[in-house]
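1. no sequence on this one, just coordinates:
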């Protein structure tokens, strides 16, 4: 759910962009009257906002799965997201004359949609940087076959007060893992997760001796690991809350030496 403060920030930036584009009149729109330009860009950006808003979530998910930079993953999501959006724009504008739509129309609409969609995505990123609080709480989804409470209680003493102080009170508890999201770190605890404005390496430094950096985007508490999953040459760690965390191939030798990559939880 979008926070009210974040939503208002996004809409404010979006409104400013509508005025700028209406004044500049790009893509040949300058030849039309100001009122028409204003309406055109208002509709275009608002519809683009609705279609492109999931792009950041999709890009973040892609970054977590592949290990690529979050910004690069978001750019890739924009490239793919512009395809269905441009098709909808073209055929909706053509109306009854949809049979006259050509490949050149689609190509031009795709380029324009990609530019507008990227602009909308930048609006969201700007709002994310400037409008959200230091943390953004997110309750954990229910996971199938949860581990016994005792498994979570076993890591109760391994907490990082300095990092936990930046979380909402109801989420403070045993830290299970850290997930890198660009300039933020999502701190996963036994009670849920929250997004904290901190560099990954600084967050990991606060937890020295309590776990390991298993992937460029992940740090895991050693007592949070309940098992491992191996698929050919790829490994994943299964945590006590049912989460599965990918292991980078470069980290496999170190984790194997620590005794993490076996059928049993890693030794304390």
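-> All right, it came through fine. Being a predicted model, the structure only gives us computed values, none of them experimental.
2. rest of the way, CA atoms for contacts and neighbours
-> Will do.
3. and the strands in the stretch 51-200 of the chain?
-> All strands of the stretch 51-200 of the chain, identified by DSSP state E, counting those that start in this stretch, fall at 135-138, 175-181, 184-189, 192-197.
4. out of those, which one sits most buried?
-> The highest average neighbour count among the strands of the stretch 51-200 of the chain, using mean count of other C-alpha atoms under 10 Å, belongs to strand 175-181 at a mean of 25.
5. so that strand versus strand 192-197, what angle?
-> Per axes from the mean of the first three to the mean of the last three C-alpha atoms, to 10 degrees, the angle that strand 175-181 makes with strand 192-197 is 50 degrees.
6. try this one next to it:
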């Protein structure tokens, strides 16, 4: 049986040369902006010297904040995998921790460029506050960029798969699929796993989580007409690629999905299910 090969764009490509170069460009542009503004009493120094200071500080910050974001997301996912706000919480915690670390490093950079005579620990509180603001802004810009790239990758992946597996799907069907995905919050848009009818509502399960839509089940099936999936029950539709295994409970066939859901197969759709999964 075919398994799901799609990986989360945000995790699989975070450390590619292209992404590092893109993040570094954001950092350098922000350093230029700060060098131009000359904040924190830097009015009397040249633009070039200010630029050297901010490039050094911001690049050091990138080496602290980027791993902190990845580590924070990984730790929180392992501790609370089902927490709905884990992305936001991990972002906040990671920024706070990285700002604390960078606040301890920044006084050394300040002394390197300006040789100030004040005590190291006198500079730390202000450095932490400054890092929290500057690092937070740069991080939010980088995270926003990552979200945009991730959604672009999801759409590109779905379009390519439709072209490879369903060459007869028309442009209208592809548009209907994109319209359906656009109904989901941006953080829930991912590879479709299954749909579950719940009265007048529709529970949409993706590899990014679940979301409830006020939508009729049959209307959703029309929009997903060109997507590689099938109806397994009067209340369930599943993506073919998201079915990882099957099992029997008495005479009933159960589909095991990639998100650990178990989908029952009714007798009405048993023949169709076996055909879709190449079961004897």
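-> Sure, I can see it. Computed from a predicted model, the values in this text were never measured in an experiment.
7. picking that back up, so which of the strands of the stretch 51-200 of structure 1 is nearest residue 205 of structure 1?
-> For residue 205 of structure 1, the closest of these is strand 175-181, at 11.8 Å, according to C-alpha to C-alpha.
8. now the closest one against strand 184-189, angle please.
-> With the same axes, to 10 degrees defining the directions, strand 175-181 of structure 1 sits at 160 degrees from strand 184-189.
9. tell me what strand 175-181 of structure 1 is packed against?
-> If contacts are counted by 3 or more C-alpha pairs under 8 Å, 6 or more residues apart in numbering; DSSP states H and E, strand 175-181 of structure 1 sits against strand 184-189, strand 218-221.
10. what's the last one packed up against?
-> Just to be clear, that refers to strand 218-221 of structure 1. strand 175-181, strand 211-215.
11. out of those, nearest to residue 129 of structure 1?
-> Once those are compared by C-alpha to C-alpha, strand 175-181 is nearest, at 12.3 Å.
12. what angle separates the closest one from strand 211-215?
-> When the same axes, to 10 degrees is applied, the directions of strand 175-181 of structure 1 and strand 211-215 differ by 30 degrees.
13. for the residue most central in space within structure 1, give me its contacts.
-> Nearest to the mean C-alpha position of structure 1, by C-alpha atoms, centre = their mean, lies residue 60 at 2.8 Å. Residue 60 of structure 1 sits next to 70, 73-74, 181 when contact means C-alpha atoms under 8 Å, 6 or more residues apart in numbering.
14. how far away is residue 84 of structure 1 from residue 208 of structure 1?
-> In this view, residue 84 of structure 1 and residue 208 of structure 1 are 46 Å apart by C-alpha to C-alpha, to the nearest Å.
15. residue 153 of structure 2 -> structure 1?
-> If you follow residue 153 of structure 2 across to structure 1 using TM-score structural alignment, you land on residue 135.
16. what segments of the stretch 51-200 of structure 2 are helices?
-> Taking DSSP state H, counting those that start in this stretch, the helices of the stretch 51-200 of structure 2 run over residues 86-114, 120-165, 171-182.
17. and the ones you listed, which is most packed in?
-> For the helices of the stretch 51-200 of structure 2, average neighbour numbers computed from mean count of other C-alpha under 10 Å are highest in helix 86-114, which has a mean of 18.
18. check the offset of it from the chain's centre.
-> Relative to the centre of its chain, helix 86-114 of structure 2 is centred 23 Å away, using C-alpha atoms, centre = their mean, to the nearest Å.
19. show me what contacts the nearest residue to residue 231 of structure 2 once chain neighbours are set aside?
-> Using C-alpha to C-alpha, 6 or more residues apart in numbering and skipping residues adjacent in sequence, the residue nearest residue 231 of structure 2 is residue 237, 4.2 Å away. Residues in contact with residue 237 of structure 2 (C-alpha under 8 Å, 6+ apart) are 194-196, 221, 229-231.
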